[in-house]
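In: Generate a structure from the sequence data that follows.
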Amino acid sequence: MKIVTYNVNGIKARLPRLLEYLAEQQPDIVCLQELKASDETFPEGEVRAAGYGAVWHGQKGFNGVAVLARGADPVERQRGLAGDPEDAHSRYLECGVAGLVVASIYLPNGNPQPGPKFDYKLRWIERLAERARALLAEEEPVVLAGDYNVIPNDDDTFSVRAMASDALMQHESRAGYRALLAQGWTDALRTRAPKGGVWTFWDYQAGAWQRDAGFRIDHLLLSPAVADRLTGAGVDKAYRGREKASDHAPAWVTLRG
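Out: The predicted structure is shown next:
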């Protein structure tokens, strides 16, 4: 079973690339982020024609997350996180599919920092941690997949100096991510590349892709029941180099059974 997280950076603009990826790789479950589309404009017909059922949580022009399943319809469990009734951002969607609980996550960027956007990011991480703790207590097989907008370690970026003032790499952001892992989650990509050097994002600016000046912010966190089934993890990097591609590449895990 192949489970993918993919920030598409606008599903309408990247739909040809997404459909291409689904046809070529045929992943079993795909978590999408940054749809930048309202619920009404999500391309359900095209996704279904590609062989995938879908649940989505859209927002016009911003954010937006979805869960796709090959040959099946995901069953929605929860959209949004508790803890802030005024938070209208579409950033969290949790579904049941193929015997798993799968969440698609688009954690806030937090720039510029310091400031209210960074404060919102840190509060959001805390709210995610509360939900993650509750999921572990259910003892279900869970995958928390998405764009976390956190560079966890110095070797997860092409340049520590270039990213030093960015919200993605601040101590508080990293501490929140580490606290999440400490609950008992496995960072799947890290287990396969313990020395780092694996990127999932390359900016459109300054020739970042051509220079391989990227960093890792897309993560798949596995509950113990899923971590025991892990057979592989990686990044389908070549898709970042295609015409009119997202600035993220799909990251994935493979599971036994």
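In: CA atoms for contacts and neighbours, from now on please.
Out: OK.
In: got the contact list for the one residue sitting closest to the centre of the chain?
Out: For the chain, residue 146 is the residue whose C-alpha lies nearest the centre (C-alpha atoms, centre = their mean; 1.1 Å). For residue 146, the set of contacting residues under the criterion of C-alpha atoms under 8 Å, 6 or more residues apart in numbering consists of 5-7, 31-33, 103-107, 218-220.
In: One more, so I can put them side by side:
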Amino acid sequence: MNRMKIVTYNVNGLRPRISQFGSLRKLLDSFDADIICFQETKLSRQEFRADLVQAEGYESFFSCTRTTEKGRTGYSGVATFCRVNSVFSSNEVSLPVSAEEGFTGVLKDFSVSGYKKVEYSPLIEGLEDFSADELLKIDGEGRCIITDHEHFVLFNIYGPRAVADDTERIQFKHNFFNILQKRWESLLHQGRRIFVVGDLNISPFAIDCCDAGPDFEKNKFKSWFRSLLVDNGGAFFDVFREKHPQRREAYTCWPTNSGAEEFNFGTRIDHILGAGPCLHKEETQGHSLVACHVKECDILDQFKRWKPGSTPRHKEQKTRNGKMEGSDHAPVYVSLVDIPNAQQHSTPSLSTRYCPQVYGCQQTLVSMFARRQSAEDSNLSGGSNFISDDGNVVEKCSQLNKRTLHSCSSASSDFIHQGILCTSDYSNNDSFNEPSSGAQTFSASGHTKSSVICKKKARKSQSSQLSLKSFFKKTVVNIMK
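Out: Modelled structure (predicted):
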């Protein structure tokens, strides 16, 4: 049985948080957690670099904004980091057996280059009234990553914000949570256990908001949130309130321009919810995922920008733009106990380890056994930037590392024959409930497929495909002149 710690944190921009801590690895290590869920990363896929999305000892899964509507480029975004010892053939619960971007299922059936529709079939019941374009709009803002950890499914959510007079965004937010609830209900009906973490942009109770007015209880999103909870007939526990039912001024977010943190003038909108049965073989009354497996849940106040004892606001040190350093949110964590190991599995295809613009190309088994010609032959075949592989000449992967995702499509069979594997997990073609192997090839349906830069050159009439037998043939060198 294992202990686990899950942290959720609206970072208000992943770049500035990495800069604040010195590196992504230091930021992640500061939580000492097994799973770390970030919201509002504000990264686009085109901005991916290894130092922003990859850290030693962690696997990462990102969802980014795909729309430029109303200037939302680099807007929103979520990321889930999983601390693991092994990325292949692992039984660690922290390493998901599968992962999915979005929650409507529409991203599996669409390629997004100008939102070109290819084919769509509803993932769950109840979505027939929504058009494919509406569902694509819901998942197009990069607000959800789902990771399946075998014993539970984890939703990393960044809920949309909507002001009172913006009817369009209010409708968007309504659709967002309505469809999300349908996905949760579908999983619970299958007997799955669920944790939902993230910035939902909703304070469910008056105790969770410093300025709750007389109309607070009438807000339809707050009413929707409360309807999810066990005391209101729903299936979910508000894990923080289960552990701290009467704690006041337990806020996780503060306005950025008023010094609100110094006076703790905030709201609790960052949540951890849990639903489903416990993992015990014999479940009795009062048993549940939260009651049996949650040990602690609390707010990590040490990550607040202002803490008791800090320099008064008018004397505090600020960043160059005049703002306090750090996010306007505080992280929330939950500690789990008695979680069994998972079955042996490998990293899902959505991991950034397979993102081509992070690591370029990866060698396959073919290239490990392929016979290499001498340096002289390589130079004759095209200079130092090429390697010769049994009659085929391919460009070195080192020349591809600076490509954008637009210039790398899924690995074609011809490309694999050359001993090079270029992978992209942007569309995440995994079946949600099925483990996937990290050694697969994946299509980049998130962008228009384009031909890969790597080129080959066939000699005479030789076939480009090598047989397994040819790898083990002895090379005969004629030394007679």
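In: Matching the residue nearest to the centre of structure 1 against structure 2, which residue comes up?
Out: Aligning on TM-score structural alignment places residue 146 of structure 1 opposite residue 198 in structure 2.
In: Make sure its match is indeed in a helix.
Out: No: secondary structure assignment (DSSP: H, G, I helix; E, B strand; the rest coil) places residue 198 of structure 2 in strand, not in a helix.
In: leaving aside the residues next to it on the chain, what's closest to it?
Out: Closest residue to residue 198 of structure 2 in three dimensions, ignoring its sequence neighbours and counting by C-alpha to C-alpha, 6 or more residues apart in numbering: residue 157, at 4.8 Å.
In: With residue 194 of structure 2 as the reference, measure out to the one you found.
Out: Taking C-alpha to C-alpha, to the nearest Å as the measure, residue 157 of structure 2 and residue 194 of structure 2 are separated by 13 Å.
In: quick one, which of the two is more surrounded?
Out: In this view residue 157 of structure 2 and residue 194 are compared by other C-alpha atoms under 10 Å, and residue 157 has more residues nearby, 30 against 24.
In: Could I get the contacting residues of the equivalent of the more buried one over in structure 1?
Out: Residue pairing (TM-score structural alignment): residue 157 of structure 2 is matched to residue 105 of structure 1. With C-alpha under 8 Å, 6+ apart as the criterion, the residues that contact residue 105 of structure 1 are 33, 65, 91-93, 144-148.
In: Out of these, give me the two with the largest separation.
Out: Pairwise distances across the contacts of residue 105 of structure 1 (C-alpha to C-alpha) peak at 13.7 Å, for the pair 93 and 148.
In: To which residue of structure 2 is residue 210 of structure 1 aligned?
Out: With TM-score structural alignment as the matching criterion, the partner of residue 210 of structure 1 in structure 2 is residue 262.
In: close enough to count as contact, its match and residue 305?
Out: No: judged on C-alpha atoms under 8 Å, residue 262 of structure 2 makes no contact with residue 305 at a distance of 9.2 Å.
In: what's around the corresponding residue of structure 1 for residue 39 of structure 2, how many residues?
Out: The criterion is TM-score structural alignment: under it, residue 39 of structure 2 has residue 33 as its aligned partner in structure 1. Residues within reach of residue 33 of structure 1, counting by other C-alpha under 10 Å, total 32.
In: Distance of residue 33 of structure 1 relative to residue 63 of structure 1?
Out: Applying C-alpha to C-alpha, one obtains 7 Å for the distance of residue 33 of structure 1 from residue 63 of structure 1.
In: cool, residue 36 of structure 1 as well?
Out: 5 Å.
In: Now do the strands in the stretch 101-250 of structure 1.
Out: In the stretch 101-250 of structure 1, the segments counted as strands under DSSP state E, counting those that start in this stretch are 142-147, 186-187, 201-202, 214-215, 218-222, 230-235.
In: possible to save those as TSV with distance to residue 76 of structure 1?
Out: Formatted as TSV, the strands of the stretch 101-250 of structure 1 follow (distance: least, C-alpha to C-alpha, whole Å):
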stretch	distance to residue 76 of structure 1
strand 142-147	14
strand 186-187	24
strand 201-202	28
strand 214-215	31
strand 218-222	19
strand 230-235	24
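In: how long is stretch 134-143 of structure 2 end to end?
Out: With C-alpha to C-alpha as the measure, stretch 134-143 of structure 2 spans 15 Å from end to end.
In: cool, stretch 195-206 of structure 1 as well?
Out: Across stretch 195-206 of structure 1, the straight-line distance between its terminal residues is 26 Å, by C-alpha to C-alpha.
In: out of residue 93 and residue 148 of structure 1, which sits in the more crowded spot?
Out: Taking residue 93 of structure 1 and residue 148 together and counting by other C-alpha under 10 Å, residue 93 has the greater number of neighbours (27 against 22).
In: So the more buried one: helix, strand or coil?
Out: Following three-state DSSP, we place residue 93 of structure 1 in the strand state.
In: Look up how far residue 155 of structure 1 lies from it.
Out: For residue 93 of structure 1, the distance to residue 155 of structure 1 - C-alpha to C-alpha - is 30 Å.
In: Could you do residue 132 of structure 1 as well?
Out: Distance, residue 132 of structure 1 to residue 155 of structure 1, using C-alpha to C-alpha: 26 Å.
In: likewise residue 189 of structure 1?
Out: Using C-alpha to C-alpha, one obtains 13 Å as the distance from residue 189 of structure 1 to residue 155 of structure 1.
In: Between these two, which has more neighbouring residues?
Out: Neighbours were tallied for residue 189 of structure 1 and for residue 155 using other C-alpha under 10 Å; the higher tally belongs to residue 189 (22 against 17).
In: still on that earlier bit, for the contacts of residue 105 of structure 1, which ones persist in structure 2?
Out: Of the contacts of residue 105 of structure 1, the ones still in contact in structure 2 (both residues aligned by TM-score structural alignment, their matches' C-alpha atoms under 8 Å) are 33, 65, 91-93, 144-148.
In: will you turn these into CSV that also has distance to residue 54 of structure 1?
Out: Formatted as CSV, the entries for those read as follows, by distance: C-alpha to C-alpha, whole Å:
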residue, distance to residue 54 of structure 1
33, 13
65, 11
91, 16
92, 15
93, 11
144, 17
145, 16
146, 16
147, 19
148, 21
